[in-house]
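Visitor: Coordinates only, no sequence provided:
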């Protein structure tokens, strides 16, 4: 089968299963061949080997079954950087770039930052890459921490990020006080997990399930954060589409003031920030 025919075949094979079958069929063939999209165009009449076509079918089958594209190719672009991803971590979302951008605006050189539930390390690594700060990144998952450490190496910030296995604050060294605490915690309501898109359900449940009302981790983080954040320090959260004002109330009740709510590119309240009184 020629490259051009393989792309057409993949498009038809994925149609009805994903939103952009042609784009992804091309991308998956590029991944299979280790070649660029331009290579596919220039060599559209080149015959695929049987081995290459069989490997292409394997990734098409994975994608058709609902496996996220990013897990298949093993990477995701975020904040202009490349991050390894695996089924051990939540795939970084473009919306989370809003959170990182708001954090970067508020940091100054020499600050100390805590990223809670670091997952792939997208937030922690991006902050360390673009600001001269020290970042502590915690997660309860060994698999996530392994991926996050790889991403710190890939992006050249291993010397600026300290990774700790911790259930929120439980293993944070004594005596540390942070200038800023940031988190994109699990915030999907437990009874909505089974209603998520098939692709999203392939991501780790521990990174999605925010408890009965989706606010469990916001309450836990805010309650304990006062023992780890400096006076005047900032706390910054990503939130679900309908959670901003509930999280604002949690912050106010927890001793935070100057609450700010920032919208994403779709006009949805996506980031909530507060200052420690």
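Guide: Looks like it arrived, so ask away. All values reported here derive from a predicted model rather than from experimental measurement.
Visitor: Please make it C-alpha for all contacts and neighbour counts, starting now.
Guide: Noted.
Visitor: now the strands: where do they sit in this structure?
Guide: Secondary structure of the chain (DSSP state E): strands at 75-78, 81-84, 112-116, 134-139, 161-165, 178-183, 229-238, 256-263, 269-276.
Visitor: wait, which of those is closest to residue 171?
Guide: strand 161-165 (7.1 Å; CA to CA).
Visitor: Pull the residues that contact the closest one.
Guide: 124-125, 128, 134-142, 145, 149, 152, 171-172 (CA atoms under 8 Å, 6 or more residues apart in numbering).
Visitor: So among those, which ones count as buried?
Guide: Buried by 16 or more other CA atoms under 10 Å: 124-125, 128, 134-141, 145, 149, 152, 172, out of the contacts of strand 161-165.
Visitor: Residue 247 is nearest to which of the strands of the chain?
Guide: strand 269-276 (7.3 Å).
Visitor: Counting by contacts, list what the closest one packs against.
Guide: Other helices and strands packing on strand 269-276, by 3 or more CA pairs under 8 Å, 6 or more residues apart in numbering; DSSP states H and E, are helix 96-106, strand 229-238, helix 244-253, strand 256-263.
Visitor: Please compare the first structure with the one that follows:
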């Protein structure tokens, strides 16, 4: 049942009603989502919602809350409703033009930071979350992010401005290596890796994210083949190439790197024990 804004409710009453509405729509964690949305409307940290739980909810705030709950019922991601997503301890601006940064991608960040680098290239940068996090964690490094999508690059630049990193990063519109030059100590990429025949089984929320960032409309390995074949020319001696992968793609992508002449090729699992990163070193 949609939100009823005809009568005065407390914050807690509105939260309970919204949580029931979300759970009835089959959304797990409905109470959590409702709290995040309410905190956004009231401009509070979510941890402080309890302090205002018994306060009356102003009609305008209630109307805004109900509008966002209805959008969540339609399976729009919470990040799109809030306009931001937290990644590696920082908030990133997100819109339907970019893929949401996800917790599993932090595996790539963690392992990339285990060795020093002065220059980094992020291919298919999207929101810029990967390269901007790497630069924020490595204050002496500079980087470049590339993406085919101009709207995505605008979001990445906005995030660079927000984090005060604009002087250390450059964003370029490019179809993989087409418009790039120079060499780097580190190349990272989280390319579209969902196979076409897997798209129908994805969570409904993913229909609100750019299809270009999700699938290659083929077997999910097209970008890996292209990057693995060309990357060595853009890497400094002993530079690293690191991919995020789908959980079933580890061996296939590792073989691509080995066939391209990379050494010390490894498949790295994420916190859930699923293959998540493939890395190799150029000679």
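Guide: Perfect, I can see it now. Small disclaimer: the values here were computed from a predicted structure and weren't measured.
Visitor: still on that earlier bit, mind putting the strands of structure 1 in TSV, distance to residue 210 of structure 1 included?
Guide: Conversion of the strands of structure 1 to TSV gives the following (distance: least, CA to CA, whole Å):
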stretch	distance to residue 210 of structure 1
strand 75-78	24
strand 81-84	24
strand 112-116	14
strand 134-139	15
strand 161-165	20
strand 178-183	13
strand 229-238	13
strand 256-263	20
strand 269-276	16
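Visitor: Residue 35 of structure 1: which of those strands is closest?
Guide: Going by CA to CA, the one of the strands of structure 1 nearest residue 35 of structure 1 is strand 75-78, 15.5 Å.
Visitor: can the helices and strands packed on strand 269-276 of structure 1 go into a markdown table with extra columns for distance to residue 8 of structure 1?
Guide: Listed next are those as a markdown table, based on distance: least, CA to CA, whole Å:
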| stretch | distance to residue 8 of structure 1 |
| --- | --- |
| helix 96-106 | 34 |
| strand 229-238 | 39 |
| helix 244-253 | 44 |
| strand 256-263 | 39 |
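Visitor: Out of these, indicate the one that is most buried.
Guide: Highest mean neighbour count of those: strand 229-238, a mean of 21 (counted as mean count of other CA atoms under 10 Å).
Visitor: Next, the angle helix 96-106 makes with that one.
Guide: Comparing the axes of strand 229-238 of structure 1 and helix 96-106 via axes from the mean of the first three to the mean of the last three CA atoms, to 10 degrees yields an angle of 150 degrees.
Visitor: Kindly state which residue of structure 1 is aligned to residue 127 of structure 2.
Guide: Residue mapping for residue 127 of structure 2 onto structure 1 gives residue 120, with TM-score structural alignment as the criterion.
Visitor: Please name the residues that touch its match.
Guide: 83-85, 89-92, 144-145, 147-148, 151.
Visitor: Could you tell me which of those remain contacts in structure 2?
Guide: Here is what carries over to structure 2 from the contacts of residue 120 of structure 1, by both residues aligned by TM-score structural alignment, their matches' CA atoms under 8 Å: 83-85, 89-92, 144-145, 147-148, 151.
Visitor: So which of the residues you listed sit within helices?
Guide: 144-145, 147-148, 151 (DSSP state H).
Visitor: Can you report how many residues neighbour residue 49 of structure 1?
Guide: Look at residue 49 of structure 1: counted by other CA atoms under 10 Å, it has 11 neighbours.
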